[in-house]
Each structure stands twice: as structure tokens, then as C-alpha cells.
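# no sequence on hand, only this structure:
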């Protein structure tokens, strides 16, 4: 079986994923995700833009004939070409263990594994190797903004295999990140031991009967083609990873205390948890109450809620605000504003849309003009993005502080108010999860913020206005969902504090 750096990367993101990719039932996989396809296309385009400025060679070999690919790569290395794109190098895992580290232990069946290195680039560098007075450094072109662990572990994987063939270890590896003009040097002395341990764990997981335990981490799992299968298992087990606040670090601590069910966690004294890694007094109390809320299927006020006087209220005129953005273009193309006038029992939604990226400043000015028509109205939003973006747009377009600061002073983050005061019987505190628990539904069932990114790109390419209309409906529904959540929160606290018997 072949193990490459991609498999190593996937294992670091999800210990179950490589097992499913190699031994799972492929008919159980989800359909390709539109956003994932977009990310893959964006990465290809980014790599092509980097390669366009390099005079590189690529080994020529029949598809999947890895030994021929290796021979072609070694011939290019012998010639001393400056850059080799997608070179192929192979080593058996038993040879890796025996020659690189005599004390390094591995699975009993490691002989059946072959390690395949295929870095984005092999970069010629001064030094001494079997080829002459030059060596090669492994380099990858990554879309990420930061030199993540999984990127650096992958470079260490390529470097150690490369060392066998050039008979000298590269001093560093290289990462070209999307947000950096210069390459990022990877410290191989630091990352090689970590890579060896992760590789051994990966092989042990591949050798296991059922793979690693299911753990749902939505930010990492949502784009995976095994998500539906793993989520169904987690739901059937009532797995604690479905409980908001249970991170991998905290789950490990709970496992050691044998607190792996909702019932056991809900009945735990929070003081038992508060000094553990990943916990403190507030986290411990909040997690126990969260378990109680899910177990009893009802909301609870948290032990340390926001002061009652800071909880939001109902105003005569209220504004609900939501932004749709295209991160790759650093563009906020849709500012949605719902104005609710409770005095006249009327409401109006304004869809301030930049059909072209260069129109962002126009919709920014329109937004300011609109909200200044209601200078006393609180502006409700969900999470910090809207607040941060208004700050950024004010600076970007050199808007006087006297026009921006009073607007920001009216912002009220419904997410912050709710999550610091109440535990709900839900799996996530995303807007969709909360609003759907309250009975609110989006008109387009499959719409999401991530899909809007894909749809806006498609609009720019095709001019299909139905894509814009779908985005606008989704944005309006986000504003209305925020209103539903805010209204529920006000009513809940009124009932808890004012209608409760003395």
C-alpha cells in the first residue's frame, strides 16, 4: 500500500479519514462538495501562477508507474536542473525504519507499506550530494495563510525520503504560502521526529479493525466526503463530540475520567473538571450545564450569565445586519440590512449588492447612509465579523471616524449575548442550528455562507443573475434568523426573571 504526504495530512486533520479512504465502502461517500471543488480549483490556479514564473522540469512517465517516475526524477536530479515539479521518490517502510532510526518501532506488518514522496517542487541548492556540488530541498505550494503543522510535517516527510536518494539531508524545507512573498523555511530538526511519530500512528490506524473512533469536529469535517457516514455513527452513539464545547483536548480529559456519556457528564460536579487541561471554572460549569440542556431538551441559564442589565431589549426601531463576503477577493459584496419598525409594525429589507468587486465602496456608502437614517436604532448582528468588517471598511475607504464610531457603538452581537448567558439543547451555536431549533427555516434549504462564496464566483464568470438572487435570499434569511434568535432571547429572559414566582 502507498502512503504519501496527502494521507499524512489527512490523518492529522482526522485520524479516521485515511482508514476510510483506504478501506471504506466508497458507495457511502457524500457527493462532491461545491466549495471543496472550488478550493481544489483555486489551489491549482494558485500553483500554476507560481510555476509560471519558474523554469522547471517535470518527470515524464506512464500514469501511476511510480518506478518509472522515480527513474525520471533521479535523471533530472543527476542533471542538476533548477526546479523539478512533482518528482517521484519511493522507499519501503521497513527500509525507512531500519536505515533512518534503528530504535524506531512500527507495526508488525509495515513491510507492505511503501512511502511515496511527490513534493510540488524539488529546488536545487548549494551543497554536496551523490549528484555533485548541489543538493535538493523539498518545497510545497500551499493555499493556507499560516505554516500549519500538517504542512510542515509533510515537508519533513519529503525531506527524509529525499535524504536517502541524494545521500545527504536537506538543511531545511520550504513552504510557499498564499499570503507570503517569500518562502517559509521549515525547521527539519524540529519536525522530523514529530513526522515519524505521526507516520507510525497512521500505519497503526490503517492496521486496526475499525479505524479511529468517530469524532465530529464540524470545521474540519464539513468538507469531508465521509461526513454523513461519521455523523450518523456519532448520532447513534450520542457521542460527546456532538456537544458544543467538547474539543479533542477536553474529550481526552473526559475519557480519562470515564465521562463519555451525556448522563455521566450532566451529573458531574464541575469542580472535578475545572483544573484539567483545556478547562477552567467557567468552561467546566458551562460544559456540564450544556450536557444537562441536551439531556433534558430544554434551555438553561448559565451559572455565570451576562448581567441582566446588559441583556438586549426590544427597541422602537431595530436594524438586523448580515454580510456576504468573498475571502479570496478580500471583498464584502453584499450588506444586508433589515429595518424593523415596531411603532408602525412595518419592516423593510435592503440588499446592498456589489455586482462587481469595484462596487464595494458604493455599497459601503449606501450602508452608512441607511443606518444613519435611524441614529438611535440598535444594530443586531451574529458573531464579530460584521463589527470587524465595518471597522475595516471605514479605514479602507477613509471614512471619518465621526461617521463610523457612532454606528459601531450601536452594534449588538446576538451570538455573544446568547452564548454567554444560555445553554441550548443543540449540537452547534451556528446561526442555522439555533434558528432551526426555534423553528425558523431558510427558503433555499441547501444554501450556506460557504456556497455563497462559490455562487458569487460563478456569477462573476457566467453573469447568471439567478445566482445573485439566491445569495440575496440567503442573506435576507440570515437577517431574519438573527431577529428570531434575538426576539427569543429577550422573551426567554423576561419569562425567567420577570414572570418567575417570587
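Cool, the structure landed. All values derive from a computational prediction rather than experimental measurement. Numbering: from 1, shown residues only.
# CA only for contacts and neighbour counts going forward, please
OK.
# do you have the helices of the stretch 201-350 of the chain handy? List them.
218-221, 227-237, 248-256, 262-266, 281-296 (DSSP state H, counting those that start in this stretch).
# list the buried residues of the third one.
It stands for helix 248-256. 250-254 (16 or more other C-alpha atoms under 10 Å).
# report the angle between it and helix 281-296.
Here the directions of helix 248-256 and helix 281-296 differ by 70 degrees (axes from the mean of the first three to the mean of the last three C-alpha atoms, to 10 degrees).
# how far off centre is helix 248-256?
Put simply, helix 248-256 sits 21 Å off its chain's centre (C-alpha atoms, centre = their mean, to the nearest Å).
# and the longest one, by the same measure?
Between the centre of helix 281-296 and the centre of its host chain there is 25 Å, according to C-alpha atoms, centre = their mean.
# show me what that helix is packed up against.
helix 262-266, strand 300-301, strand 422-423 (3 or more C-alpha pairs under 8 Å, 6 or more residues apart in numbering; DSSP states H and E).
# so which bits of it are buried?
Here helix 281-296 shows 283-294 as buried, counting by 16+ other C-alpha under 10 Å.
# and if you look at stretch 438-451?
440, 442, 447, 449, 451.
# need the three-state assignment for residue 45.
Here residue 45 is recorded as helix under DSSP: H, G, I helix; E, B strand; the rest coil.
# my bad, should have said residue 398
Once three-state DSSP is applied, residue 398 turns out coil.
# neighbours of it, just the number please.
9 (other C-alpha atoms under 10 Å).
# list the contacts of the residue nearest to residue 72 when sequence neighbours are not counted.
Among residues not flanking residue 72 along the chain, residue 59 sits closest, at 5.1 Å (C-alpha to C-alpha, 6 or more residues apart in numbering). Shown in contact with residue 59 (C-alpha atoms under 8 Å, 6 or more residues apart in numbering): 69, 72-73, 76, 84-88.
# this is the comparison structure:
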């Protein structure tokens, strides 16, 4: 291929421009499938409403995955060329040049097909000396890497789109691409996904062009960053049906068909009308949840479940655990946090390694002054499940862990059985803010805390650990705060 031929190919595929907002990046396939309202926001929401939120966990995971992937590529393909460039245009030009030279393997490749408004990055292009392409008597196939156990639908579509762009680029579409998962590899056949891919790209274009407006998710995560804050605000201000817990898309659509588009509409419709539209318990739950919003007060669901039994010692606890986002690490509970109601203080036990995990549970056990007169409050069943699993793995501490489980009390279950709340769900992050509680940090959530903890282990910077401790302390205090607010609230009994 001559330099002029290469320039002509670049001109054709670039369509005289660089990728922009009007083009679909293959890496956005997950967002298109799982969070299409974010896609809509990126085109149609006021730009000033965007609130950047760093995803430290995902960024760390990407860096780790890239490091592991590049090591493997260098080992398996010694002659590999890693594409670089100061910008996307340079990377694309350098990718085409490497393919034209017939390099045996091209890593970090950039592919464009801007006449069709699609582009993306490829982990590895591997040369096969068979079949003709625009470059000669060879063609390239895609090798993608994903540190997951299973091939998710969005990733199969992402790889298929890249395969399609590669086909346009080299005038030869491979039948399949290879995807390397955590413990196996798979062949992604292009024809198996071609029809679905065409439908999803058509859907994306309809969103871009304002012909379709997808439904958001349920607050407090109505959309992904940078549109989460905006989407949450819009759902609350418009009293969207998403604010009602327990309803799926089909149920909300049934309500809309019957003229109910807001929580106020549901509250004013009457229970009998709702029972003609929705099955139970969804009709009753939706009606009283809507009443809770209308009056901005909890509605009594069933007496006898709240308040929780009070003991001499009342402890509100929460775990933080790592995920296996690095090559050799294992998941373990690295932090047990407690808000001691009687002492009015926060207590924490920290494990630096998986081997220290059981030690902090022993410290947790030792902190209990009187098992007969102590209650351990938690939110969801995660903590108890974790301790039961640890008991099975650690026979020497099984009795202690089971003793801790025996005095646990799930506040979420109690609140759910007792009340209908003016909140979109019974997650702690939704229920506590409905009664005025706010976490002190905007830049440290459950996933962020893992990254801060990992960074603390590497650097010894206690400011990082302190951010994790503050986040965990707020989780513990949120439970007590919500309990106290519900005790003091005027609870409406509309079922009389």
C-alpha cells in the first residue's frame, strides 16, 4: 500500500473530521444498554447541569487490567507494536500505518468509521496470513481482554461493533473475534450479534436525534456520572413514578396508560382504581408510598415491627470489603465500623491483609460487654451472611462469629415491615436522606473507599484511611439517625 493509498483510506474513514459527540464510541455500549438516560442527557440536558464525579474504583480497575493485559501481550506476541500518539487522530493514523506495514500484532489500536458515526479502541489486532484485505494477502482479527468470568451481552456487542469497523477498514470482515476472560477464552461470532447490534445503534441514533427519551433509573442513582445529580433532581421534582419502590417498567407503563404519570396522580387515584390496574401487593404498596410522598410523612404499614428492641448496649455496625480488582488479591473485610450509641463514639477495627481479617472479627467479639444485653444493628443481610461464611471457613472462631450473628438485628427489615416511606427505595442511601441525613463526603462512596484503602496500604498516607473511616462512620450513624427520626416522626395510619 502506497502512502497515497494510506492517506486516501484515512480520508475515507475519518470523513474529514475527528470523532465527536455525534459519534458512537464502542466503549459506550454498556451505557447504551444499561443507562440510556445518561446517553440522552449527554445530548439534551443543560450542559451546566453536568457534575463530574470521579470513579476511582473503575479507574483503578482499568489501570490494573491494562497492566495485566499488556504484560500478557508482550509475552505472547514478542514482536507486538504498541500504538501511541498525542491525540486520537495520530493513534488512528499510526494504527493504519502498522496494519499497512503488516505488523504481526498491533496493540492499543484505534479504529474509525466516521461515515457511519462509529469508532473505538481495540486491545490487540493479530495478523493472519490468509484471505485478502486492502493491505495485501493477509488480514487482522481482534483479540479483546476482559477480566470477568462471563461474557456479558454489552461486551459481545462492543466487540462485534469493533469487528464491523475492522471489516470496513481492511475490506475483510472476520467471522469472529477472540475474547479472553479471567479463566477462559471465547469466540464472538459476528453474525450472531449483527442484528442486535444494528438495533442498538439505531436506538442510539434515535436518542441522539431526540426521537427517543429513555427512562431513568431509580434515585439515588437515576443516571451515571456526570448526570447522576441532575437525573435525581429531575425525578424528584417531577414526582416521577420511578420514585415509587417496587414497580418495574411494565407496571409504570400500565399506570401511565391509565393517566397516572406522577406520585401525586397515584395518591389521588384511589386504592380501588389501582387494584384494577396492578396486582397485589403492588397496588397497595404504590398507593401508600404515594401517600407518604403527598404528606411527606411515613405511613404505618404494620404495627409491632418498630421501634427495634432496645438493650443496655446498642451498637450500629457496618463492614467495608475489598474486591478482586488486582491480579493477585482476594476479597476480604478490611474494616468493621461501629457507632456505639451509649458511648456516643465511633469505633473501628482495620485489617491490612486477608490474614488479618479474622483478627478484626475477634476484636469485634471482644468489644461486646454483655451478649445477653447487647443489640447489633445493621442494614441488609450482608453483614450476617459474611460472618456465617467466615464461621464455616474458620472453625476455631465459629462459636464467636455465631454469637455475634445471634444478637444481630436487621433495621432495614424492621423499617420495611413497619412503614411506607417518602423514599424511592429502602436502601440506606435512599431512606436516610429522605429524613434529612447527609453523608459528609461527596468523593468517597463504597467503591471509592476500596481505592482509598488500597492507596493507603501502598503509601501509608493516613488521610486516605481517614476518608474511609469517615464514610463508614456515616454509614453507621445513618442507621441510628433514621431510627431516631422515625421514632420522633408523626406517623400517619391511613389503613384504619
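Great, that's in hand. All values reported here derive from a predicted model rather than from experimental measurement.
# TM-score of the superposed pair?
TM-score for the superposed chains, counting by TM-score structural alignment, normalised by the length of the second structure: 0.78, backed by 462 aligned residues with a C-alpha RMSD of 3.8 Å.
# geometric centre of the second structure: which residue is closest?
The centroid of the second structure falls nearest to residue 224 when counting by C-alpha atoms, centre = their mean (8.3 Å).
# so the spatially closest residue to that one that is not a sequence neighbour, which state does it fall into?
Counting by C-alpha to C-alpha, 6+ apart, residue 38 is the residue found nearest to residue 224 of the second structure once chain neighbours are left out, at 6.2 Å. The local conformation at residue 38 of the second structure, judged by three-state DSSP, is helix.
# which position in the first structure pairs with residue 38 of the second structure?
The pairwise alignment with the first structure assigns residue 38 of the second structure to residue 17, based on TM-score structural alignment.
# surely its match meets residue 11?
Yes - with contact defined as C-alpha atoms under 8 Å, residue 17 of the first structure reaches residue 11; the gap is 6.3 Å.
# more crowded one of those two?
The residue with more neighbours, out of residue 17 of the first structure and residue 11, is residue 17; 26 against 20, by other C-alpha under 10 Å.
# how near is the more buried one to residue 164 of the first structure?
To residue 164 of the first structure, residue 17 of the first structure is 29 Å away according to C-alpha to C-alpha, to the nearest Å.
# quick one on the thing from earlier: of the buried residues of stretch 438-451 of the first structure, closest to residue 371 of the first structure?
residue 449 (23.7 Å; C-alpha to C-alpha).
# residue in the second structure matching that closest one?
With TM-score structural alignment as the criterion, residue 449 of the first structure lines up with residue 446 in the second structure.
# do the same with residue 50 of the first structure
Checking TM-score structural alignment: residue 50 of the first structure goes with residue 69.
# its match belongs to a helix, doesn't it?
Yes - under three-state DSSP, residue 69 of the second structure sits within a helix.
# wait, doesn't it sit right on residue 145?
Yes - applying C-alpha under 8 Å as the test, residue 69 of the second structure and residue 145 come out as touching, 6.9 Å apart.
# need the helices and strands packed on helix 281-296 of the first structure in TSV with distance to residue 204 of the first structure and mean neighbour count, can you?
As requested, these are exported to TSV (distance: least, C-alpha to C-alpha, whole Å; neighbours: other C-alpha atoms under 10 Å):
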stretch	distance to residue 204 of the first structure	mean neighbour count
helix 262-266	30	17
strand 300-301	42	20
strand 422-423	39	24
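# turn those into TSV, including distance to residue 463 of the first structure.
Formatted as TSV, these follow (distance: least, C-alpha to C-alpha, whole Å):
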stretch	distance to residue 463 of the first structure
helix 262-266	50
strand 300-301	48
strand 422-423	44
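# ok, which of these comes nearest residue 201 of the first structure?
Residue 201 of the first structure lies closest to helix 262-266 among those, at 29.0 Å (C-alpha to C-alpha).
# summarise which helices and strands that closest one is packed against.
helix 281-296.
# tell me the SS of the equivalent of residue 65 of the first structure over in the second structure?
The pairwise alignment with the second structure assigns residue 65 of the first structure to residue 89, based on TM-score structural alignment. Under three-state DSSP, the three-state class of residue 89 of the second structure is helix.
# next, count neighbours for residue 89 of the second structure.
With neighbours defined by other C-alpha under 10 Å, the count for residue 89 of the second structure comes to 17.
# how far away is it from residue 24 of the second structure?
Residue 89 of the second structure sits 16 Å away from residue 24 of the second structure, going by C-alpha to C-alpha.
# so which elements touch the longest helix seen in the second structure?
Ranked by residue count and defined by DSSP state H, the top helix of the second structure is helix 462-488. Packing partners of helix 462-488 of the second structure (3+ C-alpha pairs under 8 Å, 6+ apart): strand 313-321, strand 333-340, helix 428-434, helix 446-459.
# mean deviation (superposed) between the longest one and the first structure, please.
Compared with the first structure after fitting, helix 446-459 of the second structure deviates on average by 2.8 Å (mean C-alpha distance after the TM-score superposition for the first structure).
# give the buried residues for that helix.
The neighbour-count check on helix 446-459 of the second structure (16+ other C-alpha under 10 Å) flags 447-454, 456 as buried.
# other SSEs contacting it?
helix 56-76, strand 313-321, helix 462-488.
# what's the closest of those to residue 404 of the second structure?
Of those, the one closest to residue 404 of the second structure (C-alpha to C-alpha) turns out to be strand 313-321, at 11.5 Å.
# equivalent range in the first structure for that closest one?
On the first structure, the counterpart of strand 313-321 of the second structure by TM-score structural alignment is residues 317-325.
# and if you look at stretch 400-420 of the second structure?
Taking TM-score structural alignment, stretch 400-420 of the second structure hits residues 403-423 over in the first structure.
# what count of nearby residues applies to the nearest residue to residue 220 of the first structure once chain neighbours are set aside?
With C-alpha to C-alpha, 6+ apart as the criterion, residue 220 of the first structure has its nearest non-adjacent residue at 6.9 Å, and that residue is residue 13. By other C-alpha under 10 Å, 15 other residues sit near residue 13 of the first structure.
# distance check, residue 13 of the first structure against residue 233 of the first structure.
19 Å.
# again, but for residue 47 of the first structure
37 Å.
# check residue 305 of the first structure too.
Taking C-alpha to C-alpha, one finds residue 305 of the first structure at 34 Å from residue 233 of the first structure.
# again, but for residue 415 of the first structure
In this view, residue 415 of the first structure and residue 233 of the first structure are 29 Å apart by C-alpha to C-alpha.
# and what of residue 249 of the first structure?
The gap separating residue 249 of the first structure from residue 233 of the first structure is 21 Å, by C-alpha to C-alpha.
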